[in-house]
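Novice: the following block contains a protein sequence and its predicted model.
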Amino acid sequence: MYPGIHNYSEIGKLNKVLLHRIGPEVEGLVPDNFARLLFDDIPYLKVAQQEHDRFAEVLRENGVEVVYYVDETAKALQEQSVKEEFLNKMLDESDLFSEGVREAIYDYLIAMPAKQMVEKIIAGVKKDDIPKVETKSLADFITSAYPFYMDPMPNLYFTRDPGACVGNGLNVHHMSTATRRRECLLLRYMFMHNKDFAPEGSQLWYDYDDPFSIEGGDVLVLNSETVAIGLSQRTSAAGIERFAENILHKSTFKRVLVLDIPKSRAFMHLDTVFTMVDYDKFTIHPEIEGPLRLFEITLGMDGKPHFESLTDSLQNILKKVLKLPAVDLIRCGGNDPMAAQREQWNDGSNTLCIAPGTVVTYERNYVTNDLLDKKGIKVLTIPSAELSRGRGGPRCMSCPVNRDDL
């Protein structure tokens, strides 16, 4: 096993994964802030934590080292100067109007040990946490009814999105929504200051400050030569181009496949409609097959990006880049359109492959799970009554750091 960040496939045996155990941040959700915080519902925390703990347990039972966002970020903040810089960056991104409020939050958080500070930033800083902050501006007065000074980060348990480990490097993403942007700062400090997570020599393919949106649910590492990226509601063409130019110049990867998927909340990221489950097998949501447009980015002889529109079918393109005689696209929900829609909404296509032909799925997606089983895929199911309320499955909830090569 290679140390550190090493991820050249979607299906190689998973050795190390980065998770965030869902926490009190979801109890900051109320119907009034659903749109602001990108939720449709409120998970019941106690049960959601039990479900997430079972997810981590299944991974450990299968030889995966599980590390957590809070712990890995806290390791990065052991030097006081780094801790102070991190907190100031976090406050810069927290939409604070008043210098007095900012100073009060800074003093409140910086006094905490690093781990507690990170936990509190994720949970959100309520106005009740810091009493007697004087209102000094009209903006403070207008926003006084809102309960938080710093919003919670309820989306962080979907650790796939803030970044992606690709090859021997990392993307720290620019999220498409302001609500999720601060999550990426945690990962950026892990990369810069936590050598357990990112040893010397780890590459940075995309950075937090890059101006174009890209999110990890759209990034699939098909093999050591090919990365597939979804052009989606959350990932922009300019972000894909910036990532492709960096990785094609500085790594073994030879092409970036771009899959143009419908721009809707139901199909938020590529991995909600398409994932790899074995050497030659993929799950796919049938509704994207017809309208799917495909493009390829490679480097030309002059070292500049070369763009090509691909007219062949997805199956034929996958066969070619994976050097296989055939590939099998397994339709989420089978041939039942209602089952397909229902199970895609509950992330039936969002499988996490932990070894060739072995996947973790939500137990509620029984139609798709049965199809996978009949195709010879070993299916490890986890409960998901509460976790699924956040609109993301096992792949969304995991950031693979290290896999065996195929």
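Specialist: Received, thanks. Residues are numbered from 1 along each chain as shown.
Novice: going forward, measure contacts between C-alpha atoms and count neighbours the same way
Specialist: OK.
Novice: buried residues, the longest helix anywhere in the chain. List them.
Specialist: Taking DSSP state H as the assignment, the helix of the chain that covers the most residues is helix 45-61. By neighbour count with 16 or more other Cα atoms under 10 Å, helix 45-61 contains the buried residues Leu45, Ala48, Gln49, Gln50, Glu51, His52, Arg54, Phe55, Ala56, Val58, Leu59.
Novice: packing partners for it?
Specialist: On a contact count with 3 or more Cα pairs under 8 Å, 6 or more residues apart in numbering; DSSP states H and E, helix 45-61 meets strand 65-68, strand 378-382.
Novice: show me how far it is from its chain's centre.
Specialist: 18 Å (Cα atoms, centre = their mean, to the nearest Å).
Novice: what angle sits between it and strand 378-382?
Specialist: 150 degrees (axes from the mean of the first three to the mean of the last three Cα atoms, to 10 degrees).
Novice: what's next to helix 45-61, contact-wise?
Specialist: 21-24, 26-27, 65-66, 354, 380, 382-387 (Cα atoms under 8 Å, 6 or more residues apart in numbering).
Novice: most widely separated two among these?
Specialist: Glu27 and Ile354 (30.7 Å; Cα to Cα).
Novice: more crowded one of those two?
Specialist: Each of Glu27 and Ile354 has its neighbours counted (other Cα atoms under 10 Å); Ile354 has more, 25 against 15.
Novice: also this one, for the comparison:
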Amino acid sequence: MTVQKDGIHVYNEIGQLKSVLLHCPGNEIENIVPDYLRRLLFDEIAYLKQAQKEHNQFSDLLRNEAVEVLYLTDLMAEILENKDVRTQFLEDFMEEGKIATEGLRECLREYFNKMTPKDMIRKCISGVQKSEVPGIKNKCLADMVKNPYPFYLDPIPNLYFQRDPFSSIGKGVTLNVMSSITRNRETLFATYLFDFHPRFQNVPRWYNRDKTHPIEGGDELVLSDKVVAVGVSDRTDPIAVEKMARKLLYSEESFEVVLAFDIPKAREYMHLDTVFTMVDYDKFTIYPGIEAPLDVYSIKKGANQLSISYEHEKLSQVLKKYLNLPSVKLIRCGDGNPIAAGREQWSDGSNTLAIHPGKVICYDRNYVTNEALRKNGVEVLEFESYELSRGRGGPRCMSMPLVRSNL
């Protein structure tokens, strides 16, 4: 196992991206069926072969920009080479998957123990159909009662959105609590990553998955080495934001303020980064539909407790003040046209991934927004997005930066 000392180092949204964590969609996408779309948080059925082609285009763009691309399955397979860790992970994974009977647990242990670490982690992600597993030997009532549901362990199709289970802030992370039961298993992978992988030893945690209130990485933006923005959204609770802010601001890190963006609580907005991202020192993409209802609160370190204030100014003025900028340019999704904005926001037109200041990766389908970015001096790299966009997430959603250069 090759050990790098980089660990986590993220003090901005736009500095040169050095290292990033991805997950290429696998057979978990093939296990999405119409009857269980809502349960698995999908709106549509995706075509795996095309989704993988698009994801490979995305990773190739990153590598062409000298970004180290790491895959979750590879890191987890390295961890699971340790037999004791592997045994404990499987027990934890079955607990998270609500495998309650000892007969079924024993059956699944035998099923997984025949696999290599890489095959095991892929199968954990893709889900276990009942038809794949030999019969349970010692059945209890729960094993005998007929249940038409086809899975023992649900697939985890949202895992290609690596932004959400944890978030890199400074030299530490928030190890998140997901708002839905379906996605909470995703954070177990991050737990093992930071507990056992030698590359990520002793990484501070600004929030942990044992907390009760949800916070997701798509709501967490590191705007500078002093300012973190967090969305109070459909999937992130204000109590979690305050708890995270307290841990972060009273640490030895350089951060001085957490800006809480209170955005509409609706699936089409979902996270802050689906309606607002940073693309350059003084330029941001924004979905115009959130500007009017947006409230911003500043959270700062007080003598003995946090100081929380409502920001009365417009968003551009708030950003100018806290980022110490002479001016701020808000580049509107759909170039300000309400029809184009609504259409392209649905396919994540505002969800950009900066690879260095003024250079971003975007879905090709959001051509109106991409052209607006170019008109404002931002270089846009595009890749195909027929299938990946069906999961309701864009390039930023699919990537977790591990190391960025300081500005």
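Specialist: Noted; the coordinates are in hand. Please read all numbers here as calculations on a predicted model, not as lab measurements.
Novice: SS state for Pro189 of structure 2?
Specialist: Quick fix: residue 189 of structure 2 reads Phe, not Pro. helix (DSSP: H, G, I helix; E, B strand; the rest coil).
Novice: show me the helices in the stretch 1-150 of structure 2, by range?
Specialist: 48-64, 72-79, 83-96, 102-113, 117-126, 141-144 (DSSP state H, counting those that start in this stretch).
Novice: what does the fourth one correspond to over in structure 1?
Specialist: Which is helix 102-113 of structure 2. Using TM-score structural alignment, the residues of structure 1 aligned to helix 102-113 of structure 2 are 99-110.
Novice: same question for the matching stretch: list its buried residues.
Specialist: Gly100, Val101, Arg102, Ile105, Tyr106, Leu109, Ile110.
Novice: pretty sure the second one contacts Pro131?
Specialist: No. Here Val101 of structure 1 does not reach Pro131: they are 10.7 Å apart, not a contact under Cα atoms under 8 Å.
Novice: coming back round to it: go through the helices and strands packed on helix 45-61 of structure 1 and pick out the most buried.
Specialist: strand 378-382 (a mean of 19; mean count of other Cα atoms under 10 Å).
Novice: who wins for proximity to Ser19 of structure 2 among the helices of the stretch 1-150 of structure 2?
Specialist: helix 48-64 (9.4 Å).
Novice: can you put the helices of the stretch 1-150 of structure 2 in CSV and add distance to His271 of structure 2?
Specialist: Converted to CSV, the helices of the stretch 1-150 of structure 2 look like this (distance: least, Cα to Cα, whole Å):
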stretch, distance to His271 of structure 2
helix 48-64, 21
helix 72-79, 22
helix 83-96, 24
helix 102-113, 35
helix 117-126, 23
helix 141-144, 38
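Novice: so which of those helices comes closest to Ser405 of structure 2?
Specialist: helix 48-64 (15.0 Å).
Novice: what comes into contact with the match of helix 102-113 of structure 2?
Specialist: Contacts for stretch 99-110 of structure 1 (Cα under 8 Å, 6+ apart): 83-84, 87-88, 91, 96, 117, 120, 125, 130, 133-134, 136.
Novice: what's the closest non-adjacent residue to Asn246 of structure 1?
Specialist: Leaving aside its chain neighbours, Asn246 of structure 1 sits nearest to Trp205 (5.8 Å; criterion: Cα to Cα, 6 or more residues apart in numbering).
Novice: against Asp95 of structure 1, how distant is the one you found?
Specialist: Remark: distance between Trp205 of structure 1 and Asp95 of structure 1 (Cα to Cα, to the nearest Å) = 27 Å.
Novice: try Ser236 of structure 1
Specialist: 24 Å.
Novice: and these two? Which one has more around it.
Specialist: The neighbour count for Ser236 of structure 1 versus Asp95, taken as other Cα under 10 Å, is higher for Ser236 (16 against 13).
Novice: my guess is Arg265 of structure 1 contacts Gln233. True?
Specialist: Yes. Assessed by Cα under 8 Å, Arg265 of structure 1 is found in contact with Gln233 at 7.4 Å.
Novice: between those two, which is the more surrounded one?
Specialist: The neighbour count for Arg265 of structure 1 versus Gln233, taken as other Cα under 10 Å, is higher for Gln233 (22 against 12).
Novice: can you find the partner of the more buried one in structure 2?
Specialist: By TM-score structural alignment, Gln233 of structure 1 lines up with Asp234.
Novice: Met244 of structure 2 contacts Tyr207, doesn't it?
Specialist: Yes. The criterion here is Cα under 8 Å, and Met244 of structure 2 meets it with Tyr207 at 5.5 Å.
Novice: which residues are in contact with both of these two?
Specialist: Between them, Met244 of structure 2 and Tyr207 share the contacting residues Thr174, judged by Cα under 8 Å, 6+ apart.
Novice: which of those two has more neighbours?
Specialist: Tyr207 (24 against 19).
Novice: next, the contact list for the more buried one, please.
Specialist: Contacts of Tyr207 of structure 2 (Cα under 8 Å, 6+ apart): Val173, Thr174, Leu175, Asn176, Lys243, Met244, Lys247.
Novice: how about it, what's its partner in structure 1?
Specialist: Looks like Tyr207 of structure 2 aligns to Tyr206 there (TM-score structural alignment).
Novice: against His174 of structure 1, how distant is that match?
Specialist: Going from Tyr206 of structure 1 to His174 of structure 1 by Cα to Cα gives 8 Å.
Novice: repeat that for Tyr149 of structure 1.
Specialist: 23 Å.
Novice: looking at these two now, which is surrounded by more residues?
Specialist: Neighbour comparison, Tyr149 of structure 1 and His174: the larger count goes to His174, with 30 against 23 (by other Cα under 10 Å).
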